[in-house]
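Trainee: sequence first, predicted model second:
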Amino acid sequence: MRAVVYTEYGDPDVLGVGEVEEPHAGRGQVRVAVRAASVNPIDWKVVSGAMSGGGRPDGPTVPGSDAAGVVDEVGEGVTGVQVGDPVFGLGSGTAAERAVLRAWAPKPPDVSFETAAGLGVAGETAVRVLDLLGLAEGRTVVVDGASGGVGIATVQVAVSRGLQVIGTSSSANADFVRSLGALHTPYGEGLADRVHEIAPDGVDGAVDTAGRGSVRDLVALTGDPGRVVTIADFGAAELGVQVTSGGGGGAARLAEVGALVVQGRLQMPVEAVYPLEQVAEAYRRSREGHVRGKLVLSV
């Protein structure tokens, strides 16, 4: 099958399109004929070698963490889905004509495969971080990085749960963040003071989606490092902050995301769609930051 591949770590230029052996669904998995796969920060971090511990790729490797497509193979022990069903979900090596998913949910019928491809990592992460905070309805949460894929999903899931949301972004994205249902403030230096002006009684929880040094401000705002969750600042664990990078329970979280999309309570904008052959450009664009929503590869 055709797939994006790399044989060494480095900048996006190490990525190309080649032929590799197609994968097959194992127990508890499904395989999909991929229609679209999104580009996530974790993908280019892996390709860069930042997650390798100094090793080298074990042969030609296909990147990608989520996708949307049509089920064409169902693994042993899987129920509730059959060949021909359109789904979106989480896997590895998803930037390819076929990919195996470890967690999935039905594709909402009124969204494109390109949009659905952007729901996997962003949506599952949003539900996971808010579950970790466990805030009751009416509480206030800060989402730092509210205009990126995970931030957009987190704001909307939080609003659906009856939380008051303060979202940070660049000033250029202020109106967009407000359109998601959040109060807006710029990110960066002085964040704690700006949020305190909006919420003088403090906030009940905070989510760092960007890993750009906001964690100490977020701890100051909540008064408790245990009420701060980050997905990008792995050193924050030393402060007592909750650091999360995935785990079990993905299918249930994806089902919640899909239901919110069907209800019209969650939307995921796609900033740009690239063919597989332009994967390096898509990764470069993602690394630059300031993407509003998702970048997607069309397969």
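Mentor: Yep, that arrived.
Trainee: for the rest of this, base every contact and every neighbour count on C-alpha atoms.
Mentor: Fine.
Trainee: what's the nearest residue to Arg31 if we skip its chain neighbours?
Mentor: For Arg31, ignoring the flanking residues on the chain, the nearest one in space by C-alpha to C-alpha, 6 or more residues apart in numbering is Val100 at 4.3 Å.
Trainee: over to Gly59?
Mentor: That would be Thr7: by C-alpha to C-alpha, 6+ apart, it lies 5.8 Å from Gly59.
Trainee: against Ser169, how distant is that neighbour?
Mentor: 36 Å (C-alpha to C-alpha, to the nearest Å).
Trainee: and what of Ala220?
Mentor: Ala220 is 19 Å from Ser169, by C-alpha to C-alpha.
Trainee: more neighbours, those two?
Mentor: Using other C-alpha atoms under 10 Å as the criterion, Ala220 and Ser169 rank with Ser169 on top: 24 against 15.
Trainee: wait, doesn't that one sit right on Pro186?
Mentor: Yes: if you go by C-alpha atoms under 8 Å, Ser169 and Pro186 touch, sitting 5.2 Å apart.
Trainee: packing partners of the helix or strand hosting Glu197?
Mentor: Assigned by DSSP states H and E, Glu197 belongs to helix 191-198. If contacts are counted by 3 or more C-alpha pairs under 8 Å, 6 or more residues apart in numbering; DSSP states H and E, helix 191-198 sits against strand 183-186, helix 215-222.
Trainee: now the ones you listed in JSON lines, with distance to Val142?
Mentor: Below are the helices and strands packed on helix 191-198 laid out as JSON lines (distance: least, C-alpha to C-alpha, whole Å):
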{"stretch": "strand 183-186", "distance to Val142": "9"}
{"stretch": "helix 215-222", "distance to Val142": "8"}
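Trainee: put this next to the previous one:
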Amino acid sequence: MSLAVQFSEYGDSDVLRVVDVEPPTAGPGQVRLAVRAAGVNPVDWKTMKGEMREQLSVRFPAGLGYDVAGVVDQVGPGVTGLKVGDEVLGMAPPSFGQFVVADPAALVAKPAALPWEMAGGLAGAGGAAWIGLELLAVAFREATTAGIQMHVGGSGPNLGRALRDLLPLIEQGRLRVPVSRTYPLREVAAALDDSSAGHVRGKIVLLPN
């Protein structure tokens, strides 16, 4: 058995439960991660409260979490490029648990020197921001070419590429993703309360193990 965060109704953090579940199994084209860190984002507590119900379809009992960093401990059929023991980071919802299955395309190798808590919060904070900057650059180029009216076409770069672009900057010390506080998995309610209160400088990260 393993631990995972679930909720069975919308509400404040008192609806959250840390429950025993069967570890998921990596299916075709998937890997399973032993989670070492999982970043908390505003979308998590907004989903819990029901504020995202028009954007996200939730089937109860539901999990939470997107950002993840962990160790590959199971590889599904058809997966190449990752093996058991690889340390990775990226996105793998629902990531608030001890084990999670992931799409390899949403993962990148974790640099050995990158602390787990920073790696676990990087995808949401760093990847999304980098994608946004690249989209802004696209818009600026189009505005320069076609006058001052700006338009961004296409879907933009994917998360994996954005993270691969970011990691060298972090390794060189040119970019930091500050971590405000870490919480053990069983204190997930306090972590989401902390995030929803605002005024947090840096990422909040859950450490499941």
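Mentor: Received it, and whenever you're ready, just let me know what you need. Fair warning: this is a prediction, and the values are worked out from it, not measured in the lab.
Trainee: after superposition, what is the TM-score?
Mentor: Put the two chains on top of each other and the TM-score (TM-score structural alignment, normalised by the length of structure 2) is 0.84; 199 aligned residues with a C-alpha RMSD of 2.7 Å.
Trainee: looking at the helices and strands packed on helix 191-198 of structure 1, which is closest to Glu124 of structure 1?
Mentor: The closest of these to Glu124 of structure 1 is helix 215-222. By C-alpha to C-alpha, the value is 21.5 Å.
Trainee: how about that closest one: buried residues?
Mentor: Val215, Asp217, Leu218, Val219, Leu221, Thr222 (16 or more other C-alpha atoms under 10 Å).
Trainee: center of structure 2 - which residue?
Mentor: In structure 2, the centroid-proximal residue (C-alpha atoms, centre = their mean) is Asp67; its distance is 1.3 Å.
Trainee: return the distance of that one relative to Asn41 of structure 2.
Mentor: 8 Å.
Trainee: what do those two both touch?
Mentor: Common contacts of Asp67 of structure 2 and Asn41 (C-alpha atoms under 8 Å, 6 or more residues apart in numbering): Gly124.
Trainee: got the contact list for stretch 61-68 of structure 1?
Mentor: Applying C-alpha under 8 Å, 6+ apart, the set of residues contacting stretch 61-68 of structure 1 is 3-7, 32, 34-40, 43, 47, 86-96, 101, 107, 113-114, 116-118, 120-121.
Trainee: now, which of the residues you listed lie within strands?
Mentor: Of the positions in the contacts of stretch 61-68 of structure 1, 3-5, 32, 34-39, 86-92, 101 sit in strands, assigned by DSSP state E.
Trainee: rewinding a little: could you export the buried residues of helix 215-222 of structure 1 as JSON lines, including distance to Arg56 of structure 1?
Mentor: Converted to JSON lines, these look like this (distance: C-alpha to C-alpha, whole Å):
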{"residue": "Val215", "distance to Arg56 of structure 1": "32"}
{"residue": "Asp217", "distance to Arg56 of structure 1": "37"}
{"residue": "Leu218", "distance to Arg56 of structure 1": "36"}
{"residue": "Val219", "distance to Arg56 of structure 1": "37"}
{"residue": "Leu221", "distance to Arg56 of structure 1": "41"}
{"residue": "Thr222", "distance to Arg56 of structure 1": "41"}
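Trainee: which of those residues sits closest to Ser298 of structure 1?
Mentor: Val215 (35.2 Å).
Trainee: Ala96 of structure 1 contacts Met1, correct?
Mentor: Yes: between Ala96 of structure 1 and Met1 there is a contact under C-alpha under 8 Å: 7.4 Å.
Trainee: ok, the two, which is more surrounded?
Mentor: Between Ala96 of structure 1 and Met1, counted using other C-alpha under 10 Å, the more crowded position is Ala96 (29 against 11).
Trainee: how about that one, nearest residue that isn't a chain neighbour?
Mentor: Ala3 (3.9 Å).
Trainee: that neighbour: neighbour count?
Mentor: 25.
Trainee: for Gly160 of structure 2, same thing?
Mentor: Count around Gly160 of structure 2 with other C-alpha under 10 Å applied: 20.
Trainee: so it makes contact with Leu107?
Mentor: Yes: taking C-alpha under 8 Å as the definition, Gly160 of structure 2 is a contact partner of Leu107 at 6.1 Å.
Trainee: spell out which residues are contacts of both of these two.
Mentor: Gly90.
Trainee: the strands in structure 1, which residues?
Mentor: 2-5, 16-19, 30-39, 66-74, 86-92, 98-106, 140-144, 164-169, 183-186, 205-208, 228-230, 242-243, 270-275, 294-298.
Trainee: including distance to Arg284 of structure 1, could those go into a markdown table?
Mentor: A markdown table is the format used below for the strands of structure 1 (distance: least, C-alpha to C-alpha, whole Å):
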| stretch | distance to Arg284 of structure 1 |
| --- | --- |
| strand 2-5 | 15 |
| strand 16-19 | 14 |
| strand 30-39 | 10 |
| strand 66-74 | 18 |
| strand 86-92 | 20 |
| strand 98-106 | 23 |
| strand 140-144 | 22 |
| strand 164-169 | 20 |
| strand 183-186 | 25 |
| strand 205-208 | 22 |
| strand 228-230 | 24 |
| strand 242-243 | 26 |
| strand 270-275 | 12 |
| strand 294-298 | 11 |
